[in-house]
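In: can you look at this prediction? I've put the sequence above it.
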Amino acid sequence: MSRKLVRPRQGRMLAGVCAGLAQRFGMSAGMIRLLFLLSLLLPGTQVIVYLVLWILMPNEDAYARY
């Protein structure tokens, strides 16, 4: 079974982006969230990337129909 990049219904905190990335890459959601929070200490476009992923990543429900 291939892992798709989707925002899961379970394990969300805000939009489910970190939980979806964790599922896709086989990591814990807590680790992805921690890495994201630590990345906020560096200059960059992390928040914009998060918002773009929120918009582009489909909900898990979108794939349940197929």
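Out: On my side now, so go ahead.
In: could you use CA atoms for every contact and neighbour count after this?
Out: Noted.
In: what ranges does this protein have for its strands?
Out: Using DSSP state E, no strands are assigned anywhere in the chain.
In: what's the separation between the residue most central in space within it and residue 51?
Out: Among the residues of the chain, the one closest to the centroid is residue 17, at 2.1 Å (Cα atoms, centre = their mean). Between residue 17 and residue 51 the computed distance is 9 Å (Cα to Cα, to the nearest Å).
In: then residue 64?
Out: With Cα to Cα as the criterion, residue 64 and residue 51 are 23 Å apart.
In: cool, and residue 24?
Out: Applying Cα to Cα to residue 24 and residue 51 gives a distance of 18 Å.
In: adding another structure so you can compare the two:
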Amino acid sequence: MSRKLFRSKSDAMIGGICGGLGEYFGIDSTIVRLLFVAGIFLGGGAIFIYLIAMIIIPKEGEVR
């Protein structure tokens, strides 16, 4: 069974990226969110990664 990465609808604050990554890797989405916030303060690259992920990763239930 292959897992697919989706943006979460149920565990979303902004775009569902952190919730989707948490579900995909089987960890709490709060940890993923904290990592993104740390990435913002440690250089700002996380903002661009998040925006690109919002464009590339489909929402849960959508087919691309």
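Out: Received, thanks. Keep in mind it's a predicted model, so treat the numbers as computed, not measured.
In: mind telling me the TM-score for this superposition?
Out: Once superposed, chain against chain, the TM-score is 0.87 (TM-score structural alignment, normalised by the length of structure 2); 63 aligned residues with a Cα RMSD of 1.3 Å.
In: what about residue 64 and residue 51 of structure 1, which has more around it?
Out: residue 51 (12 against 7; other Cα atoms under 10 Å).
In: so what does that one match up with in structure 2?
Out: By TM-score structural alignment, residue 51 of structure 1 lines up with residue 51 in structure 2.
In: what ranges does structure 1 have for its helices?
Out: Remark: helices assigned in structure 1 by DSSP state H are 17-25, 29-39, 46-56, 60-64.
In: same for the first one, what does it pack against?
Out: Packing partners of helix 17-25 of structure 1 (3 or more Cα pairs under 8 Å, 6 or more residues apart in numbering; DSSP states H and E): helix 29-39, helix 46-56.
In: for those helices, give me CSV that also has distance to residue 7 of structure 1.
Out: Shown next, in CSV, are the helices and strands packed on helix 17-25 of structure 1 (distance: least, Cα to Cα, whole Å):
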stretch, distance to residue 7 of structure 1
helix 29-39, 12
helix 46-56, 8
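In: which of those helices sits closest to residue 5 of structure 1?
Out: The closest of those to residue 5 of structure 1 is helix 46-56. By Cα to Cα, the value is 9.9 Å.
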